[in-house]
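Participant: Sequence and predicted structure below; questions after.
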Amino acid sequence: MTSKAAKSNADVRKPRLVVFVVYPDIVLLDLVGPLQVFSHAPDPATGKNGYECAVVSVDGDLTETNTVVSIPSLPAAHVSDRQIHTLIVVGGDGAIPGMRDTRLVGTIAKLAARAQRVCSVCSGALVLAVTGLLDGRRAVTHWDDCAMLADAFPNVKVEGDPIFIKDDNIWTSAGITAGIDMALAIVSEDLGRASSFQVARSMVAQMVRSGGQSQFSPALGRQLRDGAGQFEALHAWIADHLHAQLSVEALADRANMSARNFARVYTRVMGITPAKAVEAIRIEKAQQLLEVTNRSIKQIAVQCGFNDEDRMRRSFLRLLNVSPSDYRQNFHVP
């Protein structure tokens, strides 16, 4: 092997530098969630961690978060002469004053010029947008800040629903835990799907979510409507028995209620009929299987209780305005 080839292979094995930019009053989980992912992502080519992580601020020192924990950070100058693989602007309440901090915005712009990939977590998109890097691009932030981002930066194509968006080498993510989803997707792109799943498993993540998933969790929505938890056990049972005949009578029996009373109470509490709730839970499971498995649409339709492809297709078009095949094409993790 020539010395030039040896040097090339050594460079390939070098960990990728991930730089997190912080500032006062960040959301702690916006930082430590993605940081945890990149700090433990194995590179299958070396068997070692595939990333080197650095947390920087304009001048360094301790950075206050929205908790009692402060974060030590290096001065941005510490990495200003290095090639950055991924730059991540963290979010938090401090993003709004951060938008007006010319030193912070200038620092991010300079680091971004040396980065192969530039990202934001949550309201970090507001600070990133000031640099102009989001102009003409699709972007997302926390649902509570989407209107602010759209009003302040009309050249940014703000979308309020996805948990994260990749537009070329610019990635933006929604609120807080969505930063973990974005980081896992980046690991999958850099190091392979197996590495991403290994990290997700170590973090006890229920699943690796694609960017096309909504910020608004249907399961959480059901929990919010069912504040007293009256039907929580029933919903869990439905999700575990999607292949069964889930008639109103079967659900009422499970809830220890008469069919008539069950249908009336359930509709009043949940805002939808039991039949529509079952259909929604079946679609949620089908979406997961379309995203992360290679099972055929027919197999998924049977597993989720639709029994045939056509019935599942009609449900997808009615509730999601997209067919199962198109959904898989857009959101399947390769």
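Facilitator: Now that the structure is in, tell me what you want to look at.
Participant: okay, CA-based contacts and neighbour counts for the rest of this
Facilitator: OK.
Participant: can you give me the helices in the stretch 201-334 of the chain?
Facilitator: Assigned helices in the stretch 201-334 of the chain, in chain order: 218-225, 232-240, 248-254, 259-270, 274-292, 297-303, 309-319, 324-331 (criterion: DSSP state H, counting those that start in this stretch).
Participant: so which of the ones you listed comes closest to Ile170?
Facilitator: The minimum distance between Ile170 and these falls on helix 324-331, with 18.0 Å, by Cα to Cα.
Participant: take the one below as the second:
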Amino acid sequence: MLKIGFVLPQGFQIMGLAAASAFELANTTAGSPVYGIGFYSELGGPLRNSFGATIETLPLARRKLDTLIACGLLSPAPTPDGLLARLRTASRLARRTASVCTGAFLLGEAGLLDGRRVTTHWMFARELQERFPAARVEADRIFINDGPLWTSAGMSAGIDLALGMIEADYGAELSTAVARKLVVYHRRAGGQSQHSTLLEMDAKTDRIQRVLSYARSNLHLELSVPDLAAVAHLSPRQFSRAFTSETGQSPAKAIEHLRLEAARLMIEQSRLTVEEIAAETGFSDTERMRRAFLRGYGQPPQALRRAARMS
């Protein structure tokens, strides 16, 4: 059984513990206790969270834990020296150390980020880099696994990080089963952007949301305005007007953004050729995809693939 220890500062954000549910469900899914979960603070005892409620904790002494996960605050604040000292000791004894959201600042204060690729919530990424210049902060990542160090973006990204750990420990089958039980629509890979095209479009009505979900699942199709209008049960003219009103984009521009987001993820994380990715994401040819990448990212697909492989 692998022991997971959540390291909590006073006033920790409760959503940071969402990752614990993934490990809990891994136990029930596996049919045996593959993980043990504990909550730790500097001295132990009741600890107040950001809501004002308390949780009982154990002292973070010289404990042999497989994995440490530092949870953060709503916004970064100095960590008591005593907790930092115990965190350093516990990290040396652990197989891996991780953080959720602003928990990366705890690891930085403890000197655990130096020379590592790390991430945190995009709102605090610049501050993290400025405070800990020896770290290599990648602001636009869901989570990063750099050797024994794992870091995640916002609080909900802690679930993605936990699922990644479960996959690394026990395989993709268990991780996928846990994701289904958590009703995670799509388990995000670590390299995926923190910014979601679907989220940014923020459709207000079910019919436009349905169209966007349909388009995201069928990027290999033509996805013309008449096709999308049929999904929304509207005339093409009514659909174009409603879509633009709700998303602030024309259907054609929105579809291109969805194709770009999917293609970039495949460029960075898959072994498919550029030609195969262009076909899979609905670009008619590689030249059209290259022009779209230049408009969207200022670089061609091959440059992004080289950068991803180097990192």
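Facilitator: Ah, there it is. A quick note: this is a predicted structure, and the numbers were derived from the prediction, not measured.
Participant: Now distance to Ser57 of the first structure too, for the helices of the stretch 201-334 of the first structure, in a markdown table please.
Facilitator: Output for the helices of the stretch 201-334 of the first structure, formatted as a markdown table (distance: least, Cα to Cα, whole Å):
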| stretch | distance to Ser57 of the first structure |
| --- | --- |
| helix 218-225 | 35 |
| helix 232-240 | 44 |
| helix 248-254 | 55 |
| helix 259-270 | 46 |
| helix 274-292 | 37 |
| helix 297-303 | 48 |
| helix 309-319 | 44 |
| helix 324-331 | 35 |
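Participant: Ala129 of the first structure is nearest to which of those helices?
Facilitator: That would be helix 324-331 among the helices of the stretch 201-334 of the first structure, by Cα to Cα, at 25.9 Å.
Participant: contacts for that closest one?
Facilitator: 210-212, 287, 290-291, 297, 312-313, 316 (Cα atoms under 8 Å, 6 or more residues apart in numbering).
Participant: Stretch 252-270 of the second structure now?
Facilitator: Counting by Cα under 8 Å, 6+ apart, 191-192, 197-198, 215-216, 219, 223-225, 272, 274, 277-278, 281-283, 289, 292-293, 296, 301-302, 304-305, 308-309 sit against stretch 252-270 of the second structure.
Participant: Surely Ser120 of the first structure forms part of a helix?
Facilitator: No: counting by DSSP: H, G, I helix; E, B strand; the rest coil, Ser120 of the first structure is located in no helix; its state is strand.
Participant: Next up, the contacts around the aligned residue in the second structure for it.
Facilitator: Mapped onto the second structure by TM-score structural alignment, Ser120 of the first structure lines up with Ser99. Contacts for Ser99 of the second structure (Cα under 8 Å, 6+ apart) come out as 69-72, 107, 150-152.
Participant: Farthest-apart pair in these, please.
Facilitator: The farthest-apart pair in the contacts of Ser99 of the second structure, when distances are taken by Cα to Cα, is Gly72 and Trp150, at 14.2 Å.
Participant: Which of the two has more residues huddled nearby?
Facilitator: Counted by other Cα atoms under 10 Å, Gly72 of the second structure and Trp150 do not tie: Gly72 has more neighbours, with 29 against 26.
Participant: quick one: what helix or strand has the more buried one in it?
Facilitator: Using DSSP states H and E, Gly72 of the second structure falls within no helix or strand.
Participant: Chain neighbours aside, what residue packs nearest to the counterpart of it in the first structure?
Facilitator: When the first structure is aligned by TM-score structural alignment, Gly72 of the second structure is paired with Gly91. Leaving out its chain neighbours, the residue that sits closest to Gly91 of the first structure by Cα to Cα, 6 or more residues apart in numbering is Gly124, at 3.8 Å.
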